[in-house]
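A.B. asks: Need the 3D shape of this:
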Amino acid sequence: MRGASVYALLSAAWMAPAAELAAQEYQFNSVVINGNERIGDSAIIARTGIRRGQTVSGGQLNDAYQALQDSGLFESVAIEPQGGTLVITVTELPTLNRVSFEGNRRIKDETLTQIVKSQERRVFNPTQAEADAAAIAEAYSNEGRLSARVEPRIIRRDQNRVDLVFEIFEGDNVEIERLSFVGNRVYSDRRLRRVLGTKQAGLFRRLVKRDTFVEGRVEADKQMLRDFYLSRGYVDMRTTAVNGELTEERDGYFVSYNITEGQQFRFGDVNVVSEMNGVNAAAYRDIIKVRPGVVYSPTLVENDIARIERQAIRDGVDFLRVEPRIDRNDRDLTLNVTYVISRGPRVFVERIDIEGNTTTLDRVIRREFDSVEGDPFNPREIRQAAERIRALGYFETAEVNAREGSSGEQVVVDVDVEEKPTGSLNFGGSFSSNDGIGVAISFAEQNFLGRGQRLSLTVSTAEDATRYGINFVEPRLLGRDLSFGLTLDYAETNSSYTSFDTNRLIFRPSLTFPLSENSRMQVRYTAEELEMLQRETPTNGLVIADDIAAGPQFTSSIGYTYTYDTRLTGLDPTSGVLLQFGQDFAGIGGDNEYIKTTAKVIGEKRILNEEVTLRATLEGGALAWRSGNNRVVDRFVLSPSVLRGFEPGGIGPRDIGGAADDPLGGNLYIAARFDVEFPLGLPEEYGISGGLFYDVGNLWDLSDVNYNGGTVVGESGSFRHVIGVSLFWDTPVGPLQFNFSKALKKEVFDKEQSFELTLRTEF
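C.D. replies: Purely as a prediction, here's the structure:
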């Protein structure tokens, strides 16, 4: 009967009053069992513990009844003495015919099936059904739906079968209406909220899951707060309490973190001493990076220890251990650090066992370890390997633990992972004030064939541009810290800013490898075929017409890019510097020969308790042409990402002889950008902040270009100056940036662009 609750199955019949039974003794010559179909008589009699001819008390009859009831096989049990006959009447629990779910939209049937333990074609267990309902409700609670209710219902079928239906009322997300902090003096609530993984409900709360309240996330958020303060020298910071208060409507939480910040400490004296025979501490003092006066951070200490241990391995010193001994000076708020070198226990790695990976190959995980079987065991290396495995992004969880091996001198490293999907297929739209409206289809696999390789396929179309691209990356070529990349890209442009179209095909393999802790080098080969196309109605000037007449041009070049980034192991978490320098040498076959040089320096600093960000960028480029056709598409043409306030190609030399007024680009350019970003005081859930910027730049030089009598202006160049304001809006589709600009100094032939909408890029 539909709608019968599980609790109705727990009814039991007891045919004799307990007091009467307790006062009597019985002896049965026969036992009659009624109602059983699947379970045999002998099995039921065995469970009662009563034998024919045995004298039993009323208490023993009660025990027999309880044994049958607790067996989990019967819906109801009745025991009735009738003279010398014991009559046992049972109603067997039905067989579970089918398990289904109703009312679930947020969690799919496949996921819920893995949660419940009630199984089809097994004996139905009401207690297990209730436990399954509680497990489903807990799964919804972990999704932030605390008001979810799950009711197990049964539907009677023939042949003593039932269907089990979990009726689910999902309810609404219990959102975090407000995240606040008590006790913070140095950093504002706004700054600390950016640290937490949990987010406050915003305008797009239906699209963002991190604004739901999940109790299990609180501990992780507390650790994030702790790590944030520790990295900034607040070694006494602690979270004393986390209070969550449910709103009257039970659809939201007010969460408050009570914290104690303490004082900020800096490094005092930093020294290295050796307690290991044959190891000179002076040889390791020069490789530590921490200096007195720097804000204390445990990460900096860990980095120094890792440097010392790596140097010891290069020196052939095994089992070296480094212990940081910290002497606290509360008077001047410094921490003196002494790195003590000692000999560690003589323990080796016996083997590395990996479990849980069904797709990812063992070698992809194993290559994250610096140690292999037979190497000296270093706990610090194992911890760092665990962090690298988690950072791969292939696994939901990754646990790395060490245990004793076959002897006291052997250690087995156990790696237990749980994989997660790593592929994505995206369909979306795009808008750019430069390329117009378009659609994009992309496929990306971060763990291709379980080999740890990245593969992406992209098709994007816009009003002014169409692109097809394939990108492949092998991050650990030959098991080393050597990245191999392969790019194949085809693009067609039909820009409204020029009087010609272009077709460009690029083939580019590359190798990237580290030079030091903060620097990397990429070497590459580029094969490019580029053609400029005449549109149906010729409006070109003479210079552009000559470029089009040159036809398809093939360029073959080798190049490199050196990158230095202090954010990798920077001493200051509030600032960073990025330096890039690259050159491409064309002329290895092909139609063109030139040297193209580019350089960029970016510096960033967060001030006023990290509420305001200052950023400065300086970049430039030089093109030295040797032979071939020096065309506009080969020269530098500045986009709004380099110099705001102008259209793509809006400044620099220009051919004004044609109706299109085409930009010609330049062989030399330099640009500087200065930005300041700050909160606007709006409610934080809006996700809107502001900024100011000042840009200055110049693009010039048309050496080796034959004007052919064309009308060219701006060849000698001049500096343009632009000021503007920015609005930053964090949305589920990405951080949007709105730029409103005004050129303070420009040329009459420049093409201004006072408004620009882009996806914000992070330094």
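A.B. asks: hey, let's count contacts and neighbours off CA atoms from now on
C.D. replies: Will do.
A.B. asks: For this protein, just list every one of the helices.
C.D. replies: With DSSP state H as the criterion, the chain has helices at 18-22, 41-48, 58-69, 109-115, 126-142, 189-193, 216-230, 282-285, 298-314, 362-366, 379-391, 542-549.
A.B. asks: any chance of those helices in CSV, with mean neighbour count and distance to residue 236 too?
C.D. replies: Shown next, in CSV, are the helices of the chain (neighbours: other Cα atoms under 10 Å; distance: least, Cα to Cα, whole Å):
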stretch, mean neighbour count, distance to residue 236
helix 18-22, 13, 66
helix 41-48, 14, 63
helix 58-69, 18, 58
helix 109-115, 12, 42
helix 126-142, 19, 32
helix 189-193, 15, 17
helix 216-230, 17, 8
helix 282-285, 15, 28
helix 298-314, 17, 13
helix 362-366, 17, 36
helix 379-391, 16, 24
helix 542-549, 20, 67
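A.B. asks: Now show me the structure for the sequence below, then we'll compare the two:
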Amino acid sequence: MALFEGLSSNRFTGFGRQAKALATSSGLAIFLATTSIYTATPQMASAQAYAFNKVEIEGTQRIEAATILSYLGIARGETISAAALNDGYQRLVGSGLFEDVKLLPRGNVLVVKVREYPTINVVSVEGNRKIKDEVFTPLLKSQPRHVFSPTNAELDVQTITEMYQQQGRLAARVTPKIIRRSNNRVDLVFEVAEGKNTEVERLSFVGNRKFSDARLRRVLGTKQAGLLRAIIQADTYTPDRIEFDKQVLQDFYRTRGYVDFKTTGVTSEFSRERDAFFITFKVQEGQQFSFGQITTTSEIEGVDAREFDAVHKLRSGVVYNPALVQNAIARLERLAIRKGLDFLRVEPRITRDDRNRRLDIDLVLVRGPRIIVERIDIEGNATTLDRVVRNQFRVVEGDPFNPREIREASERVRALGFFSDAQVEAREGSAADRVVIDVDVEEAPTGSLSLGGIYSLEKGFGLNLAFTERNFLGRGQYFSASFQNGNDDTSFSLKFAEPNFLDRDLEFGFEAYYQEATHSSANYDSRSIALRPSIAFPINEYTRLGLRVFADGAEISNVDAKSSQLLKNEAKRGRQIGGGVGFTLSYDTRRTGLDLDRGVLLTFNGDIGGIGADYQYVRATATAQAQTKVWNDQVTLSATVEGGVLAALNGGTSRVTDRFRLGPAKLRGFSTNGIGPRDLTAGNQDTVGGNYFAVARLEAQFPLGLPEEYGITGGVFADAGSLWGLDDTLGGVIDDSAHLRSSIGASIFWKTPVGPLRFNYSKVLAKEDYDEENNFELTISAEF
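C.D. replies: Sure thing, here's the model as predicted:
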């Protein structure tokens, strides 16, 4: 009898769901066709029932007979129907243990022939150049010395394909191949055809009236393909990034008062050549709203709302920004903590005034649920210590639970820059009034080692060796060491910072510096050294104070015979090393998060130094910076004002190594040491620095009309300033008056993979005859 001869399964050769379905359906078709022969005649009806006294199993190597019998579900001598026997067959096929299964009834004996899946000898990926094997290996379910499974192989094909799709290679194809070996072993090979990146050829918007396409493209993480498409990966099409861009676009509009903004749809069209996408965001901006009436009310008995109303800092008429509301809530809740009011929550209740396009905000003080933080669990930090993450939380075990504080802590953990991903979630603890905060992080590289050449238009070529680690030994500490050797100078610097000294919001820092310089513009050599330990801590939300002690000094040598007598006199004083104390006070309103381009930064530095040397002094410098964007965020305006004073305490005189010097970083259009007091009677006409300086810089940056994906913008600037004042003018020989210098110019900004490059062309408007100009300059653009 060959009733079940056709009931066989061979998913292995089909290598997929279609092969599995084909094998199963073929077996069932033969089975049903054969069964119909017996049911057609009454005398053969008994063929629909079987009773086996014995089951013979053939072909097994690793799998026990008892395992096969358990799947069959047949007892000795039990009468079973053809349908029940077919069910047992299906269970064997579905077990995933066998490449092929056959059931052969022979009288009272059932013969079960099986062919087990082979053991995997080697798993390899071939044809992959963009993604290395070590990236694939941990993710594959098929592993050497494991039993081959077509289902796992299918999942592995999907895994490899998805990894390429995440890189924008939508045309990538993965083909699994089997190479049979002896002893029922196989090599499993995934052949990869990577294909090219599927680029984003064009990003466009429909429905935007207030902001141009170019401005909105700068917001998105997805970029159009441009000149640097071979380097920049953001121009590749990734569906997950599109979803992220929708959220970023919404945040961009809502922080500018467009509370009803929404993305109504995103269309992604393939190009005719099927190698690029055309993406269109359909948006609905709505109306811009401003803050209306701001009130604070209390629903808690004994809590005076007037005390809280004075600290929220929201102002009527200002463009609505949800970040400002969150900052106000944070201020009020911090005040509640200082007053010992646990579980106080602030609920912003918003009333729309559509006619005047205003939002009235009522900050309501309510009693929140009495929930306690039970514990904080941190996982995934293989390198970073737990305390580094815990320091970002303002709450500890046993404190009242505040959802807003947990969200802010989550942002602080991400802002560390130590992790590629950080998820912070709260879940119910051991009781309904307890929560457990789960922190799941994924480590990211935090160190860099660089060895290469450096180039300066003024100093020529040099060697640079630097090591930087932002998470030193997993302790959240900053450490850097650098060595530079150029045509005119050799320097070594060492920096270290502990941001949470004594487990508090107290930063301890240490800096050491040594330099040997040959000053070609002044024809003398100098050696300088400095050691500066310091601490810094916040005073309030925007203000931070740093305190330091230091020891520094310098030695002037090899003064040229034609140089100024002032430099010769200062060199005769020999090596001067002294100590001192100082402080830095900073006020910074630049917001973190969605809007980094607006704000004010004020810094003031004061030092008393030279203790132990022949010249004691007071040095003070101040800087004020402001930046904003106008014309629908198309143009960035910035202004900087700086000044400095160096004054003697003991009637002594400063040296050139103590005094201020100006270069193109502070006053564009002039060389380093190109302005300031100068000894014109000396053969070398040396610049000798000054005790006072003041500069002002104004700048505008704007698009040039080039495709945004090129990352090229333009700018114009105007600078003015002066460097003046000496303790010794050699009897009036040296002119140390405050002569005004000024310049205007144009800039080209280019965002490249190596950093934001900046090219300046300057035209000097006001200068002295002896000043040295520097009209062309190429630098790394400084960030505000």
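A.B. asks: if we can go back for a sec, can I get the helices of the first structure in TSV with distance to residue 469 of the first structure?
C.D. replies: Compiled in TSV, these are given as follows (distance: least, Cα to Cα, whole Å):
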stretch	distance to residue 469 of the first structure
helix 18-22	82
helix 41-48	70
helix 58-69	68
helix 109-115	35
helix 126-142	39
helix 189-193	38
helix 216-230	38
helix 282-285	48
helix 298-314	39
helix 362-366	26
helix 379-391	26
helix 542-549	25
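A.B. asks: So for residue 251 of the first structure, which of those sits nearest?
C.D. replies: Closest of the helices of the first structure to residue 251 of the first structure is helix 126-142, at 12.4 Å (criterion: Cα to Cα).
A.B. asks: what helices or strands is the closest one leaning on?
C.D. replies: helix 109-115, strand 149-157 (3 or more Cα pairs under 8 Å, 6 or more residues apart in numbering; DSSP states H and E).
A.B. asks: Any chance of CSV for those, columns distance to residue 543 of the first structure?
C.D. replies: Shown next, in CSV, are those (distance: least, Cα to Cα, whole Å):
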stretch, distance to residue 543 of the first structure
helix 109-115, 64
strand 149-157, 74
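A.B. asks: Contact partners for whatever residue of the first structure lines up with residue 541 of the second structure?
C.D. replies: If you follow residue 541 of the second structure across to the first structure using TM-score structural alignment, you land on residue 517. Residue 517 of the first structure is in contact with 568, 569, counting by Cα atoms under 8 Å, 6 or more residues apart in numbering.
A.B. asks: How far does stretch 345-365 of the first structure stretch from one end to the other?
C.D. replies: End-to-end distance of stretch 345-365 of the first structure (Cα to Cα, to the nearest Å): 26 Å.
A.B. asks: Other residues contacting it?
C.D. replies: Stretch 345-365 of the first structure is touched from outside by 319, 366, 371-377, 389, 405, 408-419, 447, 449-452, with contacts defined as Cα under 8 Å, 6+ apart.
A.B. asks: Quick one: closest of the helices of the first structure to residue 28 of the first structure.
C.D. replies: helix 58-69 (11.5 Å).
A.B. asks: Kindly name the residues of the second structure that line up with the closest one.
C.D. replies: Mapped onto the second structure using TM-score structural alignment, helix 58-69 of the first structure spans residues 82-93.
A.B. asks: Superpose on the first structure and give me the mean offset of that stretch.
C.D. replies: The superposed stretch 82-93 of the second structure is, by mean Cα distance after the TM-score superposition for the first structure, a mean 2.4 Å from where its aligned residues fall in the first structure.
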